[in-house]
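A.B. asks: Sequence and predicted structure, then a few things I'm wondering about:
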Amino acid sequence: MTEGLTKKSTSSHVDEKKDDVLGGRKKKLSPLLKLALELGPLALFFVANNRYGIFAATGVLMAGVVVTLVVSWGVTRHLPAMPLVTAALVLVFGTLTYVLHDETFIKLKVTILYSLFGAGLIGALYFGKLLLPIVFDLAIHIDDEGWRKLTWRWGLFFFFLAGLNEVVRRVVTTDVWVNFKVFGILPLTILFAIAQTPLIMRHEIPPEEENSDTHF
């Protein structure tokens, strides 16, 4: 029985802290709305770049991430860490792009964003912290060993994306880079996430085991 308690996933502790300020369980975005909020700014960025160029597209992206945060907060009264950090960097580097009229900054934002996520996830492990469920706002239930393995994988993957972006942004035109950002990074991330399914299944905690501590 005690062993069952020690095996309990960190995700359950995270979930307990996710009650919203109104006293009930935190409201969730519908899958369709969540997808629209995640992909909408990127799609608008792509369209605006094709029609009006990178500087107009940067403005559209900045407006898009702000709208995303407003809608997310309005529906859930909660802002996940990853969209919040992403929006902050978009606004900072987007402003630099406009003020200095240099598209390098909006490209560099991608490198810095993924480097921060990679360093944050892996660095936190050395302090015994598991940030992945917080960063991704995940509701999966796996044991601590599973979270550690998943954190290492995502951390290294983020470093890979940061390095890949650095190579691409230096050797291709801006239009090609925008295509890479939309049709390269996004599919790679989706495929990588799907590839983690076997790991998640191996370390998944059955609902009956997760709820067993309610009897103590």
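C.D. replies: Nice, thanks for sending it over. Numbering: from 1, shown residues only.

A.B. asks: switch to C-alpha atoms for all contacts and neighbour counts from now on
C.D. replies: Noted.

A.B. asks: Tell me where the longest helix sits in the protein.
C.D. replies: helix 144-171 (DSSP state H).

A.B. asks: I'd like to know which elements it is packed against.
C.D. replies: helix 104-125, helix 174-180, helix 197-203 (3 or more CA pairs under 8 Å, 6 or more residues apart in numbering; DSSP states H and E).

A.B. asks: Report the angle between that helix and helix 104-125.
C.D. replies: For helix 144-171 against helix 104-125, the angle by axes from the mean of the first three to the mean of the last three CA atoms, to 10 degrees is 160 degrees.

A.B. asks: another structure for you, compare them:
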Amino acid sequence: MAGKKINPILKMVLEFGPIVLFFIGYLKLKDEIFLIGGEEYKGFILVTAAFVPLMMMSTAALWKLTGHLSKMQLATLVLVVLFGGLSVWFNDERFFKMKPTMIYLLFGGLLAVGLMRGESWLKVVMEEVMPMEEAGWMILTRRICGFFLGLAVANEVIWRFFTTDTWVYFKTFGLPVAMFLFFMTQGPLLQKYGLEEDEEVEDPKA
């Protein structure tokens, strides 16, 4: 069921606002140590603790304004709460750094299962906004599946072998830029296999 239309700028603020605030908070508190309940917490953990409710509130606002949340938005929220909560509870930033890996493995793995069944599960969730021939959906699904799995590997390499600063910049800027560039390069595919609105409706006189 399609959601209600909202101002695109407001939508962008709700979707990316928590990430931007996480980045700003990290830059301000990354070198700080806080003593809470007799235990020391790095600034990264406190920023993560603030990011989780921010993400919950922004997702709730999107649902309230649009009346709809995609499966991807819901899955992302669940993983943010789970891995962010684990990082705060165990005072271990590694859990939160693993979160993008889990998100991309989940989405990439689901698409891979669909492909093994000869189906495009991407089509199920995106067909209404991007009508396309079946062959196009299969090609796009294979590409996005590979892309997501590649992002999962990239995140693992960066958080395990590079500094926290590098990972935060990668998460805040690298991942969104990679997504943007990937979908920009799919233009020829969409042009080749895209369907016009009148092509989807069968002519009753035919």
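C.D. replies: Looks like it came in fine. Values in this document were obtained by computation on a predicted structure and should not be read as measured data.

A.B. asks: tm score of chain vs chain?
C.D. replies: The TM-score (TM-score structural alignment, normalised by the length of the second structure) is 0.86; 193 aligned residues with a CA RMSD of 1.9 Å.

A.B. asks: In contact with the residue most central in space within the second structure, which residues are there?
C.D. replies: Central residue of the second structure (CA atoms, centre = their mean): residue 76, 6.2 Å from the mean position. Residue 76 of the second structure is in contact with residue 103, counting by CA atoms under 8 Å, 6 or more residues apart in numbering.

A.B. asks: Trace it over to the first structure, please.
C.D. replies: Residue pairing (TM-score structural alignment): residue 76 of the second structure is matched to residue 86 of the first structure.

A.B. asks: and what of residue 109 of the second structure?
C.D. replies: Per TM-score structural alignment, residue 109 of the second structure is aligned with residue 119.

A.B. asks: And the nearest residue to its match once chain neighbours are set aside, how far from residue 42 of the first structure?
C.D. replies: Using CA to CA, 6 or more residues apart in numbering and skipping the chain neighbours, the partner closest in space to residue 119 of the first structure is residue 155 (6.9 Å). Distance of residue 155 of the first structure to residue 42 of the first structure, given as CA to CA, to the nearest Å: 22 Å.

A.B. asks: give me the number of residues near residue 160 of the second structure?
C.D. replies: 13 (other CA atoms under 10 Å).

A.B. asks: what about it, distance to residue 153 of the second structure?
C.D. replies: From residue 160 of the second structure to residue 153 of the second structure the distance is 11 Å (CA to CA).

A.B. asks: Surely residue 142 of the second structure and residue 115 touch.
C.D. replies: Yes - taking CA atoms under 8 Å as the definition, residue 142 of the second structure is a contact partner of residue 115 at 7.4 Å.

A.B. asks: what about whichever residue in the first structure pairs up with residue 184 of the second structure, how many residues close to it?
C.D. replies: Under the alignment defined by TM-score structural alignment, residue 184 of the second structure corresponds to residue 194 in the first structure. Residue 194 of the first structure has 10 neighbouring residues, counting by other CA under 10 Å.

A.B. asks: check which helix or strand covers residue 194 of the first structure.
C.D. replies: Element membership for residue 194 of the first structure, per DSSP states H and E: helix 186-195.

A.B. asks: now swap in residue 28 of the second structure and tell me
C.D. replies: helix 8-29.

A.B. asks: Give the aligned range of whichever helix or strand comes after that helix in the first structure.
C.D. replies: Per DSSP H and E, the first helix or strand lying C-terminal to helix 8-29 of the second structure is strand 33-36. Alignment note (TM-score structural alignment): strand 33-36 of the second structure is unmatched in the first structure.

A.B. asks: For strand 33-36 of the second structure, name the packing helices and strands.
C.D. replies: Checked by 3+ CA pairs under 8 Å, 6+ apart, strand 33-36 of the second structure has strand 39-42 packed alongside it.

A.B. asks: Next, the angle helix 94-116 makes with the helix or strand that comes right after the strand it packs on.
C.D. replies: Using DSSP H and E, the helix or strand that follows strand 39-42 of the second structure in sequence is helix 43-66. Using the same axes, to 10 degrees, the direction of helix 43-66 of the second structure lies 50 degrees away from that of helix 94-116.
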